[in-house]
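Chemist: Quick check, what structure comes out for this input:
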Amino acid sequence: MSLTTPWPYPRWIAHRGAGKLAPENTLAAFRHGASFGYTMFECDVKLSADGVPFLLHDASLQRTSNGRGIAGELSYGELAQLDAGSWHSRTFAGEGIPSFENVARYCLHNGFFLNIEIKPTPDTERATGEIVAAYAAHLWASASVPPLLTSFKIEALEGAAAAAPHLPRGLLADTLFRGWLDKAVQLGCVAVVLNHALWDTETVAKAQAAGLRTLSYTVNDDWAAQRLIELGTDGIITDRVDLFSPAS
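Modeler: This is a model prediction of the structure:
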C-alpha cells in the first residue's frame, strides 16, 4: 500500500466496537456499531496465558469485567467465563470476553474491516505481535482486504512484521517523539495513527511525503472531525457512532 494506490479502508472507524454505547471490545459492541452503519472497527488484542489472542484494552480485568488481576495471567478458558457486560449496563449482562478468532470471523462473514491494535501485557510485546499477526494472516488468507495492525509498542510491530510481513501496519503515537516518522518508515508501516490534536498542516505533509497514510484517535467532536477532514487525513477513530454517520 502507498499513497499512489487506493486506500481500501473507510474513513470512519468505530472505536472498540461501538465506542461507549456498548461494552467495549465485545461482540455486542461490534453488532451495536454495525447497527449505526459502521463497516470498520478498532479493537485491542492481547494474549492469554495459554497463547490465545483475545479482546481487552487494559492489562487488568477490573474495569471492564467481574474478574480481578492481570488478564494475561489467565487461560482463555478462564477468561471466557467472565462477565464483560454488566459493568456497562444490565442490557449487556453476561456478555463474554471474545477471542480474536471469533471477532475476526464475525467481521469476515459480514464484510467488515478491522483495525487491530496489538495491546500486549507488559513484557510480552514481541510474542504478542508475532502471534496476533500470525492469526490474522491465517484468518484473512483469502480475504481481498487485510486487517490493519497497529500498536504503540515498537517491539509488537517488529514481531508482527516478522510473522506476517505482508499485512499492513501502523504506528500509534500519543506524542510526536523524536524520530516518530523515521521509526514508522523503518518499521515498514503504511500509516501513522496519532492523537487527533497532533495533526496539523505540517505533520500531515511530512507523513504524506514519507508515503504514509494519516489516521486519528479518538475523535468525538464535530469541530475536531471537520478539522481532520479539511487537513486531508485518511481515517477517524470515534466513540460517537451515534453522532457521525460513516456514510457522510
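Chemist: hey, let's count contacts and neighbours off CA atoms from now on
Modeler: Noted.
Chemist: Now do the strands in the chain.
Modeler: Assigned by DSSP state E, the chain shows strands spanning 12-15, 40-47, 53-55, 113-118, 148-151, 169-173, 191-195, 213-217, 235-238.
Chemist: Please identify the most buried of those.
Modeler: Using mean count of other CA atoms under 10 Å, the stretch among the strands of the chain with the largest mean neighbour count is strand 12-15, at a mean of 28.
Chemist: same for that one, what does it pack against?
Modeler: Counting contacts by 3 or more CA pairs under 8 Å, 6 or more residues apart in numbering; DSSP states H and E, strand 12-15 packs against strand 40-47, strand 235-238.
Chemist: so where do the helices sit in the chain?
Modeler: 27-35, 76-79, 100-110, 125-139, 154-163, 180-186, 201-209, 222-231 (DSSP state H).
Chemist: Tabulate these in TSV, adding columns for distance to Phe41 and mean neighbour count.
Modeler: Shown next, in TSV, are the helices of the chain (distance: least, CA to CA, whole Å; neighbours: other CA atoms under 10 Å):
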stretch	distance to Phe41	mean neighbour count
helix 27-35	7	21
helix 76-79	22	17
helix 100-110	9	16
helix 125-139	15	22
helix 154-163	19	22
helix 180-186	22	16
helix 201-209	23	15
helix 222-231	17	14
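Chemist: These: which one's closest to Gly85?
Modeler: Closest approach to Gly85 among the helices of the chain is made by helix 27-35 (8.7 Å; CA to CA).
Chemist: Tell me which of the helices of the chain approaches Glu42 most closely.
Modeler: helix 27-35 (9.4 Å).
Chemist: Another sequence for comparison is provided below:
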Amino acid sequence: MTDISWLTARPIAHRGFHDQNKTRWENTLSAFDAAVGRGYAIECDVHLSADGVPVVFHDDTLERLTGRQGSVHEVTAAELAQVTIGGTTDHVPTLAEMLARVRGRVPLVIELKGIQGKDEGLVAAVGRALADYAGEAAIMSFDHWLVRQFAEQAPGIPGGLTAHGRTTSDLEAHFAMLAHPISFVSFGVMDLPNPFVNLVREKLAMPVITWTVRDEWGRKVTSEHADQMTFEGFEA
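Modeler: Now for the predicted structure:
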C-alpha cells in the first residue's frame, strides 16, 4: 500500500487559507499562497470548464463568488481566467495554474465536484494534471460515480471518499463504497463518531480527515475520532 502518512501530517486549509471571503477569497491563488506560507496542506475544489479543463472553483454556479450568472460548465477556462473573485484581483484558476503555484511545497487534497451528465472526463483530466506533479496530492469526491472511476482514470493517485451523515441509509451507502479501492475518507465533523468511520480507522487502518472544523469543538472531535482536520476561520 502506498504511504500516505503525509495526508494527516499537518492541518488542511479548507479551500486554501482564506479569510472568510473578506479580502482573501476561497479557492484563489492568494488563499493558496497564504496556506503555503503557513505550512498548511491545502484542500481545493475542481470542476470541468466548458472546454474540458479542470478549474479550481467550489460552486456549480458563478454567482456567489463572482457576481456573474451562469454555470461553471458553460464557460471556457480562458473566459473563467478573466472572471474575478469577490471584486478582488484574483481570478478563477485552472488546476494546472494552481499546481504550478504550489510547486509541491505542501500537500494537496483535491475534491472533484461532479455534475452528472456534465462531468465526463473530469477524473481523467485531473489524473493527467497530477501524473507528472512532483508534490504530494490526493483526490476525493462525494460523488460515488466519480470515486468508482479513480483507480482506472487516475491511477497511482490516492483517492478518497468525501462523506457525511449518520442515518442507517447514509452509512449503508458509505459502507458500499468500501468495495472500491479508496485510500482514505474525509468525513463531516458534525456527524462523528459513527460506525463507518470507526471501522475505516480501526479495522481497515485507513486515515480519516474531517471537514470543516471552525471551532474548538470541531478540533476536539477530530482529535478523538479522526486523524487530521480540514479547517477554516482560524490559525491552526
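Chemist: circling back to that earlier point, quick one: which of the helices of structure 1 is nearest Leu55 of structure 1?
Modeler: helix 100-110 (6.1 Å).
Chemist: outside of the closest one, which residues touch it?
Modeler: Here helix 100-110 of structure 1 makes contact (CA atoms under 8 Å, 6 or more residues apart in numbering) with 27, 45, 53-55, 113-114, 135, 139-140, 143.
Chemist: what does Val189 of structure 2 align to in structure 1?
Modeler: Aligned counterpart of Val189 of structure 2 in structure 1: His196 (TM-score structural alignment).
Chemist: Excluding residues flanking it in the chain, which one is nearest that match?
Modeler: Nearest residue to His196 of structure 1, sequence neighbours excluded (CA to CA, 6 or more residues apart in numbering): Ser216, at 4.7 Å.
Chemist: thinking again about what came up before, between the helices of structure 1, which one is nearest to Gly94 of structure 1?
Modeler: It's helix 27-35; of the helices of structure 1, that one is closest to Gly94 of structure 1 (CA to CA) at 10.6 Å.
Chemist: now stretch 116-136 of structure 1: how far from the chain's centre is it?
Modeler: On the basis of CA atoms, centre = their mean, to the nearest Å, stretch 116-136 of structure 1 sits 12 Å off its chain's mean C-alpha point.
Chemist: For Met140 of structure 2, give its distance to Thr168 of structure 2.
Modeler: Relative to Thr168 of structure 2, Met140 of structure 2 is positioned 23 Å away (CA to CA, to the nearest Å).
Chemist: again, but for Thr210 of structure 2
Modeler: Distance from Thr210 of structure 2 to Thr168 of structure 2, by CA to CA: 20 Å.
Chemist: before we move on, what about Gly127 of structure 2?
Modeler: 33 Å.
Chemist: when you align them, which residue in structure 1 goes with Leu161 of structure 2?
Modeler: Match for Leu161 of structure 2 (TM-score structural alignment): Leu171.
Chemist: need the contact list for the closest residue to its match other than its chain neighbours.
Modeler: Ranked by CA to CA, 6+ apart and with sequence neighbours excluded, the top spatial neighbour of Leu171 of structure 1 is Val192, at 4.9 Å. By CA under 8 Å, 6+ apart, Val192 of structure 1 lies in contact with 170-173, 184, 207, 212-215.
Chemist: Just the closest of those residues to Gly94 of structure 1, please.
Modeler: Nearest to Gly94 of structure 1 among the contacts of Val192 of structure 1, with distances taken as CA to CA, is Leu172, at 31.9 Å.
Chemist: surely the closest one meets Cys189?
Modeler: No. Using CA atoms under 8 Å, Leu172 of structure 1 is not in contact with Cys189; the gap is 10.4 Å.
Chemist: Thought Glu130 was touching Ala162 of structure 1, still the case?
Modeler: Yes. Counting by CA under 8 Å, Glu130 is a contact partner of Ala162 of structure 1 at 6.9 Å.
Chemist: any shared contact partners between those two?
Modeler: By CA under 8 Å, 6+ apart, no residue touches both Ala162 of structure 1 and Glu130.
Chemist: From Val204 of structure 1, how far off is the aligned residue in structure 1 for Thr210 of structure 2?
Modeler: Here Thr210 of structure 2 is matched to Ser216 in structure 1, going by TM-score structural alignment. Per CA to CA, Ser216 of structure 1 is found 11 Å from Val204 of structure 1.
Chemist: Same check on Ala127 of structure 1?
Modeler: 32 Å.
Chemist: what does Ile236 of structure 1 give?
Modeler: 14 Å.
Chemist: Same check on Lys20 of structure 1?
Modeler: In terms of CA to CA, Lys20 of structure 1 sits 28 Å off from Val204 of structure 1.
Chemist: Then Arg178 of structure 1?
Modeler: For Arg178 of structure 1, the distance to Val204 of structure 1 - CA to CA - is 16 Å.
Chemist: Equivalent analysis for Lys183 of structure 1, please.
Modeler: For Lys183 of structure 1, the distance to Val204 of structure 1 - CA to CA - is 16 Å.
Chemist: for Leu149 of structure 1, same thing?
Modeler: 20 Å.
Chemist: Serialize the helices of structure 1 to CSV and add fields for distance to Thr64 of structure 1.
Modeler: Output for these, formatted as CSV (distance: least, CA to CA, whole Å):
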stretch, distance to Thr64 of structure 1
helix 27-35, 13
helix 76-79, 12
helix 100-110, 17
helix 125-139, 21
helix 154-163, 24
helix 180-186, 31
helix 201-209, 35
helix 222-231, 28
